[in-house]
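In: What follows is a predicted structure for the sequence shown.
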Amino acid sequence: MNRTFHQAKGISGEIQPPASVSALLKATLLSLFAKGETTIENTPKCGAAEELFSFVQRSFGAITRQGGSCIVQGSGGFSDPSLPAAIENIPSAETLELIAPLFFRKGVRISGNASSITGRFRNALKKLSASGFSFEFKEQDNAFQLEIIPSSPESLECAIDHPDETMKTICLFAAMAAASGQNRIIETTPLPGETEAIAQKFGAIITVQKQGASYEESEQEHEQDHGNELERRIRRIQKQKAAESDEKSMRIITVREQPVLTAAHFTLTGGAVCAAPFLLAATLCGHSTVTVKGISSGCAPFIHVLRRMGGRLQTEKHKDSDRFDCQVSSAPLAGRRFSGELMAGIGELFPFVCVAAAYATGQTIIRDADFLRQGPMDLFTGTLKNLRTMGVKTGEIEDGIVIEGAREYDGAEFDACGHPAIAMAFSVAAIKNQGESTLVNAEAVDQYWPDFYFQFENLVRNVE
């Protein structure tokens, strides 16, 4: 399906994006191993969610739908005999990556199409094997078979050398399910804490220790009153000293042996990928003001990026909740350098950062982004392809990209490349550029938000 866009003179209004598919996947899979019934409210109505629910019902027979909620009946433990001995036709690479490590205590045979096996998952299996987990993996023609062998390594220590949230989640799930004693996962670049927070709701015994400064600290400062010039100067000196020191920012996640998970209750919040196009469009398109409501903390890194580039975004946290609202107004942007922990938090929001950089004054340098090539889709290459189609001056570097910003571009033909984030990010570029633009394979958004184009165009004011 192709979609045609015309230049907009602005966007305005309020929008509440649907919940995070990533959070839904993690909560649903963990609930299968918990004791009792887990209720998940505000589930997204999209292709990815429907595929997940169908898989759970087919393989576990443990899910009930009630309006916008689902109830999952847990098995009661990672070695419960009611768990399936074999699983077939897993709906996505992401589901395969997260369900497999949860069976290391009981064991399971998983088979399916070899296209579900990503480079990231192969690397994760090697890392788990080196840590003492056992499995047998076979590929023939277009099919694979993965035999998870019951194994329980003691005092696991696993280092995540690259900023990959999915790799961290795979190792964390394996440690929760099967490792004995006290286990550590060391993130050399601190990653978002969504997985840990979800697991802790099920009673998982997880503690997190952070070393070194992080972008989150500067983001908290942004919310404070900066009226005192002396305090601002002191903070700048402190940041400069921290940057010059040898102390490297890192996170250490400690996971204790988990006898059983307990059922939990979740109300999912607005997903970062679905919130990002509205934050970006309101920033780039003149005379815009948009309020995005009920956003999850997963969007905080992107908000931080836009603020560092000069964006005008004000956030307000909901009481007794991790949700927040964000009001954003149009503003000129300036190029910046982004790397490390911040890029680890950006993850699949990478296309939105690149589109913002395309319109910023000066040069934007993005480092530590090579992990985005390793997922089910090459998010890095797809984004770069569309930037060049638009006429953006770009240059690839070893682990990232350099983008030379400009104020105006003509319309172009973009390709969603099968990824919702690319489709949404270049929908924003399409309404910013002069003339007419076309988005090819626009149906990619259906995986996260089938109603996206209707909601997006409802807020757009076209140039007359």
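Out: Noted; the coordinates are in hand. Numbering: from 1, shown residues only.

In: drop to CA atoms for contacts and neighbour counts, all remaining ones
Out: OK.

In: okay, now Gln238: neighbour count?
Out: 12 (other Cα atoms under 10 Å).

In: Which helix or strand contains it?
Out: Element membership for Gln238 (DSSP states H and E) is helix 229-244.

In: What residues of stretch 365-379 count as buried?
Out: The neighbour-count criterion (16 or more other Cα atoms under 10 Å) identifies 365-372, 374-376, 378-379 as the buried residues of stretch 365-379.

In: And the contacts of it?
Out: 93-94, 116-120, 162-164, 335-340, 343-344, 347-348, 350-351, 380-381, 398-403, 418-419, 422 (Cα atoms under 8 Å, 6 or more residues apart in numbering).

In: let's bring in a second model and compare:
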Amino acid sequence: MKLKISPKDKLQGKIKVPGDKSISHRAVMLGSLAEGKTEIEGFLTGEDCLSTVKAFQDLGVKIEGVGTENMLVHGVGLHGLKEADNVLDLGNSGTTTRLMLGILSGQDFYTVVTGDDSLRTRPMDRVTVPLSKMGGSFYGRDGANLLPISVLGGSDLKGITYNSPVASAQVKSSLLLAGLYAEGETEVIEPAKSRDHTERMLEYFGADIEVDGLKVKVEANPKLTAKKIVVPGDISSAAFLMVAAMITENSEIIIENVGVNPTRDGVIEALRKMNGNFELLNKREVNGEPIADIKVKNSQLKGTIIDGDLIPLLIDEIPILAVAASQADGKTIIKDAKELRVKETDRIDAMVKELTRLGIEVQEREDGMEIIGKQEIKGGVVCQSYHDHRIAMSLAVAGLISEDDIEIENSDCINISFPNFKKILDRL
């Protein structure tokens, strides 16, 4: 599908973004492993999260309301999953895959997991190596680094202390979930703080978990009790609309009920550094997650440096921050973001190529990019999405202020995280 975006004079209105992707994944996972019925409100119905739902259905969990924002998960308890009668196809979802490998390593049955063309190129040894140290058994291409991967259950997992070489919520979460099935304590130590939705939700469901700075420790074999989960709006999705309002003249929008978890709000800090004109209103907390409404106005952005410990807190927002940087006065440097090269696509390479196609001066770095602002965005071109939802939406936002229309190839990938993205843009 090709998406056509035309320049706009202003964006105005009050809207909501889809539910948080990370929290939606984890709500289904922990709801399935809990005892009782977990009600989920505001679930993200994007393709990635539906891959998680389908996986747990294949493992014997009854889930009502699939395809809607309100679902009911009939938990089977920590040891109630059943062997699937076919391969688990996890689509494009790296989160589902890496977290599922942790859960599956503790089961007493055999499972094979695979995914689409993109997912089968993404590295899994970042979780299979430490999970193997706990006693997990994995077999697959490139030494169980690439899908398809077989998980041979029945192993007696043992808790370990793992010093993670990367600040990754997926790695941390995979080990913590495996730790629920391991003998003794499982501890993960990170070089920098990554998003902490798993820790918050494990505690909310009744797990014995301890957080001490960069260390997270979980005890084995807890009794997880079903809870109601209200999923806040996804800050990663909100970021596209925040930047859209900041760079489009005469704009003022309010994005309601957005999750502002301090391990996810790096984009807020980065946009503050860039002189973004916005404020957080009506701050509150729901099921352990902080939420706020975000009021955003057209802004006179300034170039800045985005690096270091801030990077893990905004890794998914870097493509849209690159678009913001093109409209900021001065140079913006993004570095320490090599992790972007192993996302759905090589996002550094993809953004450099497409920004260049749009006439923006940008220099590629091994671990990021340098962007000179403020620049005119030329239109009348066809851009590539690389089948990456965040690349596609970033280019769409650029199209709002381009000289002419922009077309984006293979834009249906946006459905992975933001199915109604174009409708919301049109409404604004």
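Out: Nice, thanks for sending it over. Treat the numbers as computed from the prediction; the structure is a model and nothing was measured.

In: Quick check on the contacts of stretch 365-379 of the first structure: which are buried?
Out: 93-94, 116-118, 120, 162-164, 335-336, 338-340, 343-344, 347-348, 350-351, 380, 400-403, 418-419, 422.

In: Please report how far Ile254 of the second structure lies from Met134 of the second structure.
Out: 46 Å (Cα to Cα, to the nearest Å).

In: okay, those two: which has more neighbours?
Out: Per other Cα under 10 Å, whichever of Ile254 of the second structure and Met134 has more neighbours is Met134, with 25 against 22.

In: Quick one: map that one onto the first structure.
Out: Under the alignment (TM-score structural alignment), Met134 of the second structure pairs with Gly132 of the first structure.

In: thinking that match is in contact with Ile149, fair?
Out: No. Using Cα atoms under 8 Å, Gly132 of the first structure makes no contact with Ile149, being 11.0 Å away.

In: Which members of the buried ones among the contacts of stretch 365-379 of the first structure are positioned in strands?
Out: Residues of those located in strands (DSSP state E): 338, 400-403.

In: where do the helices sit along the stretch 301-450 of the first structure?
Out: Using DSSP state H, counting those that start in this stretch, the helices of the stretch 301-450 of the first structure run over residues 340-346, 350-358, 379-390, 420-432.

In: so can I have TSV of these showing distance to Val208 of the first structure?
Out: Converted to TSV, those look like this (distance: least, Cα to Cα, whole Å):
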stretch	distance to Val208 of the first structure
helix 340-346	16
helix 350-358	26
helix 379-390	29
helix 420-432	30
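
In: Quick check: which of those is nearest to Cys285 of the first structure?
Out: helix 420-432 (6.2 Å; Cα to Cα).

In: Next, the angle from the closest one to helix 379-390.
Out: Counting by axes from the mean of the first three to the mean of the last three Cα atoms, to 10 degrees, helix 420-432 of the first structure lies at 20 degrees to helix 379-390.

In: so helix 420-432 of the first structure corresponds to what in the second structure?
Out: The aligned range for helix 420-432 of the first structure in the second structure is 389-401, by TM-score structural alignment.

In: Identify the residues contacting the matching stretch?
Out: 5-8, 240-241, 243-244, 247-248, 316-317, 319-320, 323, 347, 350-351, 354, 377, 379, 383-386, 405-406, 408, 411, 413-417.
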